[in-house]
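S.K.: Fold the following.
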Amino acid sequence: MSRILLPLWLSLPSALRLRAYQALVKIGDLLYEFNGSPKCFRLPFGLYAKFGHNVLMAEANVMRYLKAHTTMLIPSVIDAIPIPSGAFIVMTRLDGEPLMGRLQEMSKQQLTAFAEDLKSNFDQLRAVPQPKNGPRISGWGGGNLRAGRIESNRIGPFSTERDLYDYMISMSHLERQEHLKAVARESHSTPHQLVLSHGDIHTTNILVDRNNRFSGLIDWECCAWMPDYWDWTCSNYPCGKEGYPEWKFVMDTVFGTYPDALKVEQELWKYNDPW
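M.R.: From the prediction side, this is the model:
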């Protein structure tokens, strides 16, 4: 039935659909507890809406691509409507809850299975071929990207890794920039494979079911073509981030390790306050 009704619904004017979704947001506010995000709202009928600062059509477009070309566990985009602030995205709700402190409850076998499931999803993400034309480091579709550990506003795109690194250093305290260039010289002179990256790896964006199995990956607004170490160093931000060995085991299993890149980024984090 939904295969018939959904195309009919989507054929209606976008302004009408948007008003209906906005009404569902108000109903959801009455039915469900606040989930901690100022941009994501739980709706009736097993749906979520996302809109607000830094929510763009590119996020819906990359999710649609991944849903069509991979078996990754991500929400399905039901509708995406351009609005003055960016985009109003309606998507399905995934089963499970944020990972948060669940890793510490897992047995060694559960932890290993969880890490392998997560790795399977990220392997698919990192295998997405990059378009041959356009900027090398960019958001989905070749536009700018969001990297919260560099700057609160969107940045780029960048034609080369060097352009990205120069920008990262330029955002640090002026009196420390020569020091940072020296620390980063070797790592930033080494070319890296550019892969499609999630860009915002932490325990609230990774879902787990009641059996401690991976059940979904959410929040794709930072997805971008970045150096292959990017998601792993993100998982360590700032300076250890989640702070327990189970998290480190999972992240190292999923991405491998990039100690030279992490050393440089940790030094950069000392002298840059993006917020």
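S.K.: from here on, contacts and neighbour counts on C-alpha atoms
M.R.: Will do.
S.K.: Please verify my assumption that Pro157 contacts Ala147.
M.R.: No. Checked against CA atoms under 8 Å, the pair Pro157 and Ala147 is beyond contact range at 11.4 Å.
S.K.: got the residue ranges for the strands in the protein?
M.R.: Taking DSSP state E as the test, the strands found in the chain are 40-43, 47-50, 77-83, 86-92, 97-98, 194-197, 206-208, 214-217, 224-227.
S.K.: can those strands go into TSV with extra columns for mean neighbour count and distance to Gly141?
M.R.: Formatted as TSV, the entries for these read as follows, by neighbours: other CA atoms under 10 Å; distance: least, CA to CA, whole Å:
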stretch	mean neighbour count	distance to Gly141
strand 40-43	22	23
strand 47-50	22	20
strand 77-83	18	15
strand 86-92	21	15
strand 97-98	18	29
strand 194-197	22	12
strand 206-208	21	24
strand 214-217	24	21
strand 224-227	24	9
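S.K.: now the other sequence, so there's something to compare against:
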Amino acid sequence: MWFIRHRKIPAVPRVINLYGGMLAKSTTYRELDALTYINSVDGLHLPVPQVLDGLVIPRHIRGYFNCGSLADDEGSVLLLMTSLPGKPVGAALNDYSDTQVARLAKQLFTVFHSIRELSPTNNMVCGVGGRGCTSYLMSLSTFGPFDSVASFNAWMVLRAESRLGSVRMASLPKRIDDAETRFSHGDLTPRNVLVDEQGNLTGVIDWEAAGWMPRHWDPAYVS
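M.R.: Sure, this is the predicted structure:
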């Protein structure tokens, strides 16, 4: 980015709308892997982008691209995918009627119930393909993978102890080390939920933080 600033060469926008209902997004292999996996599941028809291609961004031009705060050297890609209709629900949610909110909640439940029914081949806590985990609430970098929920919980306890101290830690609920892992979006926020003018769900986007997490992960993130 230093080269771009001093040579006054503009950076490439992170998302570029293309012709024919397509868009290109500078992102990481984590999002490419997650969407490719979801697209590949037979009978799973969800309002998510369809992957068309993933192009590795060569090292010598990576400075032109913003691939997100968690991009790593080997994981920067230009993801070509279908675009979805609608706009992020954002602050408009505050203006919805009770009926609209209830309807949208039901539509979101259908999507996330579907992905939570996906079972991994093991009980690892990890990104798709065994990659490290991503959580914007937990860490500024990737973490893991973990061979079990118990080892993931132990890692979280160590992080919490350094911040809370042993006295406050003693008041926390008992760890659920035997929880099953399920596929999770990992970043369910109003900016990642697309709706039409009537407030109906049209898409769920930004799957970079998706992976195999304890089954309570998405509900806990939202709450």
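S.K.: How close are the two chains, by TM-score?
M.R.: Overall, the chain-to-chain superposition scores 0.78 on the TM-score scale (TM-score structural alignment, normalised by the length of structure 2); 195 aligned residues with a CA RMSD of 2.2 Å.
S.K.: For Trp207 of structure 2, which non-adjacent residue is closest in space?
M.R.: Of all residues beyond its chain neighbours, the one nearest Trp207 of structure 2 is Glu31 (5.2 Å), with distances taken as CA to CA, 6 or more residues apart in numbering.
S.K.: Now do the same for that neighbour: its match in structure 1.
M.R.: Structural correspondence for Glu31 of structure 2 with respect to structure 1 (TM-score structural alignment): Glu59.
S.K.: Let me see the contact set for that match.
M.R.: Taking CA atoms under 8 Å, 6 or more residues apart in numbering, we find Glu59 of structure 1 in contact with Trp140, Trp220, Glu221, Cys223.
S.K.: Quick check: the gap between it and Glu265 of structure 1.
M.R.: If you measure Glu59 of structure 1 against Glu265 of structure 1 using CA to CA, to the nearest Å, the figure is 26 Å.
S.K.: what about Ile74 of structure 1, neighbour count?
M.R.: When counting by other CA atoms under 10 Å, one arrives at 23 neighbours for Ile74 of structure 1.
S.K.: any idea what it aligns with in structure 2?
M.R.: Residue correspondence, TM-score structural alignment: Ile74 of structure 1 in this structure matches Val48 in structure 2.
S.K.: just Val195 of structure 1 next, same as before
M.R.: Residue-level alignment of Val195 of structure 1 against structure 2, with TM-score structural alignment as criterion, gives Arg182.
S.K.: was I right about its match contacting His113?
M.R.: No. Counting by CA under 8 Å, His113 is not a contact partner of Arg182 of structure 2; they are 10.3 Å apart.
S.K.: Ok, which of the strands of structure 1 comes nearest His188 of structure 1?
M.R.: Between His188 of structure 1 and these, the tightest spacing by CA to CA is seen for strand 224-227, at 10.7 Å.
S.K.: Provide the aligned range in structure 2 for the closest one.
M.R.: When strand 224-227 of structure 1 is compared against structure 2 (TM-score structural alignment), it corresponds to residues 211-214.
S.K.: show me what contacts Glu97 of structure 1?
M.R.: When contacts are counted by CA under 8 Å, 6+ apart, Glu97 of structure 1 is found next to Leu207, Val208, Asp209.
S.K.: If you could redo that for Asp73 of structure 2, that was the one I meant.
M.R.: For Asp73 of structure 2, the contacting residues are Arg59, taking CA under 8 Å, 6+ apart as the criterion.
S.K.: and with 6 Å instead?
M.R.: The contact partners of Asp73 of structure 2, taken as CA atoms under 6 Å, 6 or more residues apart in numbering, number zero.
S.K.: Can you tell me how far it is from Trp217 of structure 2?
M.R.: Counting by CA to CA, the separation of Asp73 of structure 2 from Trp217 of structure 2 is 28 Å.
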